[in-house]
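Chemist: here are the coordinates; sequence isn't available:
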């Protein structure tokens, strides 16, 4: 399906992108930091395959899931808060060293961004990743120059799936809900778009907690953004 079918034959005026799992495959970096954290706590490493299923709701939730060893961090015994805060500090220290070290830009992203710019689209990033890592990763991946705004998980007091980060990005770009699009890889992005009142394109290659994304209500689901061109 062509993207223009969502906007009466035109391109959207504003496109907001998720970061991890949508623009950049950063799971190897995140897994390395999580495993370093777990080793420092005397625990077994999780490995990249498991970490891929835990990414998407920000660093705090990722660390909680890693400590619990499962996606549902509320499962089992209540989490010891002292251990959690120690783990979060260890993770942040480790991720400062690993951020962007093994990450790659997904195929089709550059082609799509070039076309979007040619069409006059205003582009932004809305991620649940902490700001301390968002801009650094975009810079290291050579992507920062494409985006007029980045809204991170700690930019506001709420994060996706709340609508506020998307509305904040639209306001910063001078965009409006009626001509905006969200692009993401998880149910969190789809819910955020729904809450914000904008259509959403979902990509299959990202980190939707190990679950298929096709049946979650996105207007378009693709294997690569190049399919939209």
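Modeler: Looks like it came in fine. Since we're looking at a predicted model, the values are computed, not measured.

Chemist: Going by C-alpha atoms from here, please, whenever you check contacts or count neighbours.
Modeler: Will do.

Chemist: In terms of helix, strand or coil, where does the residue lying farthest from the centre of the chain fall?
Modeler: No residue in the chain sits farther from the centre than residue 42, which is 29.2 Å out by CA atoms, centre = their mean. Three-state call for residue 42 (DSSP: H, G, I helix; E, B strand; the rest coil): coil.

Chemist: now swap in residue 133 and tell me
Modeler: Assignment for residue 133 (three-state DSSP): helix.

Chemist: give the contact list for the closest residue to residue 218 other than its chain neighbours.
Modeler: Among residues not flanking residue 218 along the chain, residue 200 sits closest, at 5.4 Å (CA to CA, 6 or more residues apart in numbering). Taking CA atoms under 8 Å, 6 or more residues apart in numbering, we find residue 200 in contact with 181-184, 190, 193, 218-220.

Chemist: please redo it, this time with the cut-off set to 10 Å
Modeler: 6, 15-17, 180-185, 189-194, 217-221 (CA atoms under 10 Å, 6 or more residues apart in numbering).

Chemist: among those, which are in helices?
Modeler: Counting by DSSP state H, the part of the contacts of residue 200 found in helices is 189-194.

Chemist: Could you tell me how far the helix ranked longest in the chain lies from the centre of the chain?
Modeler: Counting by DSSP H, the longest helix found in the chain is helix 81-98. Helix 81-98 sits 20 Å away from the centroid of its parent chain (CA atoms, centre = their mean, to the nearest Å).

Chemist: need the helices for this protein, in chain order.
Modeler: 27-40, 48-52, 59-68, 81-98, 109-118, 131-140, 164-173, 187-196.

Chemist: Just want the angle from the third one to helix 27-40.
Modeler: Same thing as helix 59-68. Between helix 59-68 and helix 27-40, the angle comes out at 50 degrees (axes from the mean of the first three to the mean of the last three CA atoms, to 10 degrees).

Chemist: returning to what we had before: to residue 11, which of the helices of the chain lies closest?
Modeler: Counting by CA to CA, residue 11 lies closest to helix 109-118 out of those; the figure is 7.9 Å.

Chemist: A further structure is provided below for comparison with the first:
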């Protein structure tokens, strides 16, 4: 396989490390996340949020998601712990019921593996959910690192998770790539000194991705392999 044009332009070859976001980048997981949000809202006899509304909340981690949903439903913040517990139990039981891979996820992972590019999965999702989701889709073995939002002292948009991986293999940040779908991923990549590609189909939290100044916006991961 020839070296993709963007990799030639950015790295003069294949990157030394590629870090991937999970939700909204590799998988559309909102249907199952929304189900868990509605489960805790129903627990408190609150209105259900529904999938489309939850799409606008995802991306900052589960604790923040619960906080946003509680504010929307006008629930007392003192119930946050109980709401979070109900959310986690329901989500664990329905983790991949309606979650789906986006197009060409396996193609880009296969290409990077073929060219011996180390890959990391860096998400703000609680780490207890990460491996089971990847196992379900047969993706776990693609990654040298599986970092959830609670794995290290800091999570995205901190650069720490990205630099943790690059420093482990002594990769130069300017020769590393972060692929995500949100301002959270962009800020992490920017602070780490990584190149950043953002997918347009994910969870943008209402942010105009074109305004961020990422190195590339793509509608499909396959565009990175052209």
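Modeler: In hand now; what should we look at? What you see is a predicted model; the values in this text were computed from it and never measured.

Chemist: What TM-score do the two superposed chains give?
Modeler: The TM-score (TM-score structural alignment, normalised by the length of the second structure) is 0.93; 222 aligned residues with a CA RMSD of 1.7 Å.

Chemist: which residues touch the counterpart of the residue farthest from the centre of the first structure in the second structure?
Modeler: Alignment note: residue 42 of the first structure maps to residue 45 in the second structure; criterion TM-score structural alignment. Residues in contact with residue 45 of the second structure (CA under 10 Å, 6+ apart) are 39, 73, 75.

Chemist: The same query, at a cut-off of 8 Å, please.
Modeler: Here residue 45 of the second structure is in contact with no residue (CA under 8 Å, 6+ apart).

Chemist: Next: residue 133 of the second structure.
Modeler: Applying CA under 8 Å, 6+ apart, one finds that residue 133 of the second structure lies in contact with 95-96.

Chemist: quick one: it and residue 194 of the second structure, what's the gap?
Modeler: Distance, residue 133 of the second structure to residue 194 of the second structure, using CA to CA, to the nearest Å: 26 Å.

Chemist: So which of the ones in helices among the contacts of residue 200 of the first structure wins on neighbours?
Modeler: Counting neighbours by other CA atoms under 10 Å, residue 189 leads those with 30 neighbours.

Chemist: and the gap between that residue and residue 19 of the first structure?
Modeler: Residue 189 of the first structure is 11 Å from residue 19 of the first structure, by CA to CA.

Chemist: next one: residue 186 of the first structure
Modeler: Distance from residue 186 of the first structure to residue 19 of the first structure, by CA to CA: 11 Å.

Chemist: and what of residue 190 of the first structure?
Modeler: For residue 190 of the first structure, the distance to residue 19 of the first structure - CA to CA - is 14 Å.

Chemist: Map residue 129 of the first structure onto the second structure.
Modeler: Residue 129 of the first structure maps onto residue 125 in the second structure, by TM-score structural alignment.

Chemist: Tally up the residues packed near its match, please.
Modeler: Count around residue 125 of the second structure with other CA under 10 Å applied: 23.

Chemist: who touches the longest helix of the first structure?
Modeler: Outside helix 81-98 of the first structure, the residues that reach it (CA under 8 Å, 6+ apart) are 29-30, 32-34, 36-38, 40-41, 59-60, 63-64, 67, 133.

Chemist: From the residues you listed, pick the one nearest residue 105 of the first structure.
Modeler: Nearest member of the contacts of helix 81-98 of the first structure to residue 105 of the first structure, counting by CA to CA, is residue 29, at 13.0 Å.

Chemist: Generate a ChimeraX selection restricted to the buried subset of the contacts of residue 200 of the first structure.
Modeler: Buried residues within the contacts of residue 200 of the first structure, by 16 or more other CA atoms under 10 Å, are selected in ChimeraX with:
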select :6,15,16,17,180,181,182,183,184,185,189,190,191,192,193,194,217,218,220,221
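
Chemist: and residue 167 of the first structure, what does it touch?
Modeler: Counted by CA under 8 Å, 6+ apart, residue 167 of the first structure has contacts 177, 196.

Chemist: how about it, what's its partner in the second structure?
Modeler: Using TM-score structural alignment, residue 167 of the first structure sits opposite residue 163 in the second structure.

Chemist: which residue lines up with residue 203 of the second structure in the first structure?
Modeler: Aligned partner of residue 203 of the second structure by TM-score structural alignment: residue 207.

Chemist: How many residues are close by its match?
Modeler: Neighbour tally, residue 207 of the first structure, other CA under 10 Å: 25.

Chemist: Over to residue 81 of the first structure?
Modeler: Applying other CA under 10 Å, we find 9 residues neighbouring residue 81 of the first structure.

Chemist: Please apply the same query to residue 17 of the second structure.
Modeler: 25.

Chemist: That one touches residue 116, doesn't it?
Modeler: No - applying CA atoms under 8 Å, one finds residue 17 of the second structure not in contact with residue 116, separated by 9.5 Å.

Chemist: coming back round to it: tell me which of the contacts of residue 200 of the first structure fall in strands.
Modeler: 15-17, 180-184, 220-221 (DSSP state E).

Chemist: okay if I get the residues you listed as a markdown table plus distance to residue 213 of the first structure?
Modeler: A markdown table is the format used below for these (distance: CA to CA, whole Å):
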| residue | distance to residue 213 of the first structure |
| --- | --- |
| 15 | 20 |
| 16 | 18 |
| 17 | 16 |
| 180 | 21 |
| 181 | 17 |
| 182 | 15 |
| 183 | 13 |
| 184 | 10 |
| 220 | 11 |
| 221 | 8 |
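
Chemist: Alignment lookup: residue 16 of the second structure to the first structure.
Modeler: Match for residue 16 of the second structure (TM-score structural alignment): residue 13.

Chemist: Now for its match: which residues touch it?
Modeler: 120-122, 175, 179-180.
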